[in-house]
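J.: the amino acid sequence is not available; the structure is as follows:
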């Protein structure tokens, strides 16, 4: 499989996988989008086929709903989601498949966030709208939270 339409960021986190995983899932609203924006997990069913509705709120009152479906949920390893469907498998978008994964590296962890895109246009759009900076900030926020536990 080729990842030619994938964008990703990676961080080494000075915490064990279980601690990072707990932060990833239990505190998602605190790290999921770059400040000064904030995330609100209105619906988040942590299971394959579960609904995901996270609304990002901007500093000037903007609201950006991100609705999709959880495709995979493997505790202490990864969760995968897509915006290609909404609740009850209604087709939508699609823009991307997101993969957030954590692996052990001695007593620390490697966190990787990847966005796989359906088309070259979606890939270029996501890259050009600041993927590296935005998802990089998100990863830094997760790192800071997980290391402070």
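T.: Cool, the structure landed. What you are looking at is a predicted structure, and each value in this text was computed from that prediction instead of being measured.
J.: switch to C-alpha atoms for all contacts and neighbour counts from now on
T.: OK.
J.: list the buried residues for the longest helix seen in the chain?
T.: Longest helix of the chain, by residue count under DSSP state H: helix 131-148. For helix 131-148, burial by neighbour count (16 or more other Cα atoms under 10 Å) applies to 131, 134-143, 145-146.
J.: can you name the element that comes right after the top strand by length along the chain?
T.: Across the chain, the strand with the greatest residue count (assigned by DSSP state E) is strand 63-74. Once the chain leaves strand 63-74, the next helix or strand it forms, by DSSP states H and E, is strand 78-82.
J.: now for the longest helix of the chain, which elements pack on it?
T.: When contacts are defined as 3 or more Cα pairs under 8 Å, 6 or more residues apart in numbering; DSSP states H and E, helix 131-148 sits against strand 6-13, helix 17-26, helix 28-31, strand 108-117.
J.: here's the one I want to compare it with:
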């Protein structure tokens, strides 16, 4: 499988991590100094989702997509390969964000699954590890306050 992932044990209960994951997404989604506006839409499989990422130099990146799974309190998954009214889009990845109770805290795992080794390597070269770890740091700090 062409997957990149980040996992972290967060010292907070699953309900708090889930709340931050899906209700406070804009506070942790992009590594600072970037910021994001994430609209999860109807919060169900098959619903449209839309993210806009803003860079420190005025960059604006639109990311429409489709929610593939919304398992309340446990997992959300989306893809950029389908947009609008089931319109094919040039795919980059499937994103999966999962939480599970572990000891006194919560195991958070974020996965990026790609259609090809080339796309996975492109994502790695774009700074996947640094970027997704920075986002995870921000989520963890938000949850452990």
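T.: Here it is on my side, so go on. All values reported here derive from a predicted model rather than from experimental measurement.
J.: which residues touch the counterpart of residue 97 of structure 1 in structure 2?
T.: Taking TM-score structural alignment for the superposition, residue 97 of structure 1 sits opposite residue 94 in structure 2. Listed by Cα atoms under 8 Å, 6 or more residues apart in numbering, the contact set of residue 94 of structure 2 reads 77, 78, 79, 80, 111, 112, 113, 114.
J.: tell me how far the corresponding residue of structure 1 for the last one lies from residue 144 of structure 1.
T.: When structure 1 is aligned by TM-score structural alignment, the residue opposite residue 114 of structure 2 is residue 117. Using Cα to Cα, to the nearest Å, one gets 28 Å for the distance from residue 117 of structure 1 to residue 144 of structure 1.
J.: equivalent analysis for residue 123 of structure 1, please.
T.: Applying Cα to Cα to residue 123 of structure 1 and residue 144 of structure 1 gives a distance of 28 Å.
J.: equivalent analysis for residue 30 of structure 1, please.
T.: Separation of residue 30 of structure 1 from residue 144 of structure 1 (Cα to Cα): 11 Å.
J.: what does residue 55 of structure 1 give?
T.: 22 Å.
J.: secondary structure element for residue 15 of structure 1?
T.: Counting by DSSP H and E, residue 15 of structure 1 is found in no helix or strand.
J.: in structure 2, what residues pair with the longest strand of structure 1?
T.: Using TM-score structural alignment, strand 63-74 of structure 1 pairs with 60-71 in structure 2.
J.: that stretch vs structure 1, average distance?
T.: Stretch 60-71 of structure 2 differs from its equivalent in structure 1 by a mean of 0.6 Å after superposition (mean Cα distance after the TM-score superposition for structure 1).
J.: and that stretch, which residues are buried?
T.: Result for stretch 60-71 of structure 2 [16+ other Cα under 10 Å]: buried residues 64, 65, 66, 67, 68, 69, 70.
J.: make a markdown table from those and add distance to residue 40 of structure 2 to it.
T.: Formatted as a markdown table, the buried residues of stretch 60-71 of structure 2 follow (distance: Cα to Cα, whole Å):
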| residue | distance to residue 40 of structure 2 |
| --- | --- |
| 64 | 10 |
| 65 | 10 |
| 66 | 9 |
| 67 | 8 |
| 68 | 12 |
| 69 | 12 |
| 70 | 10 |
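J.: and the longest strand of structure 1, what does it pack against?
T.: Under the contact criterion of 3+ Cα pairs under 8 Å, 6+ apart, strand 63-74 of structure 1 touches strand 51-57, strand 78-82, strand 85-86.
J.: distance of the aligned residue in structure 1 for residue 13 of structure 2 relative to residue 29 of structure 1?
T.: For residue 13 of structure 2, the aligned residue in structure 1 is residue 16 (criterion: TM-score structural alignment). Distance, residue 16 of structure 1 to residue 29 of structure 1, by Cα to Cα: 21 Å.
J.: any idea what residue 133 of structure 2 aligns with in structure 1?
T.: Under TM-score structural alignment, residue 133 of structure 2 pairs with residue 136 in structure 1.
J.: was I right about its match contacting residue 9?
T.: Yes. Residue 136 of structure 1 is in contact with residue 9 according to Cα atoms under 8 Å; the separation is 6.1 Å.
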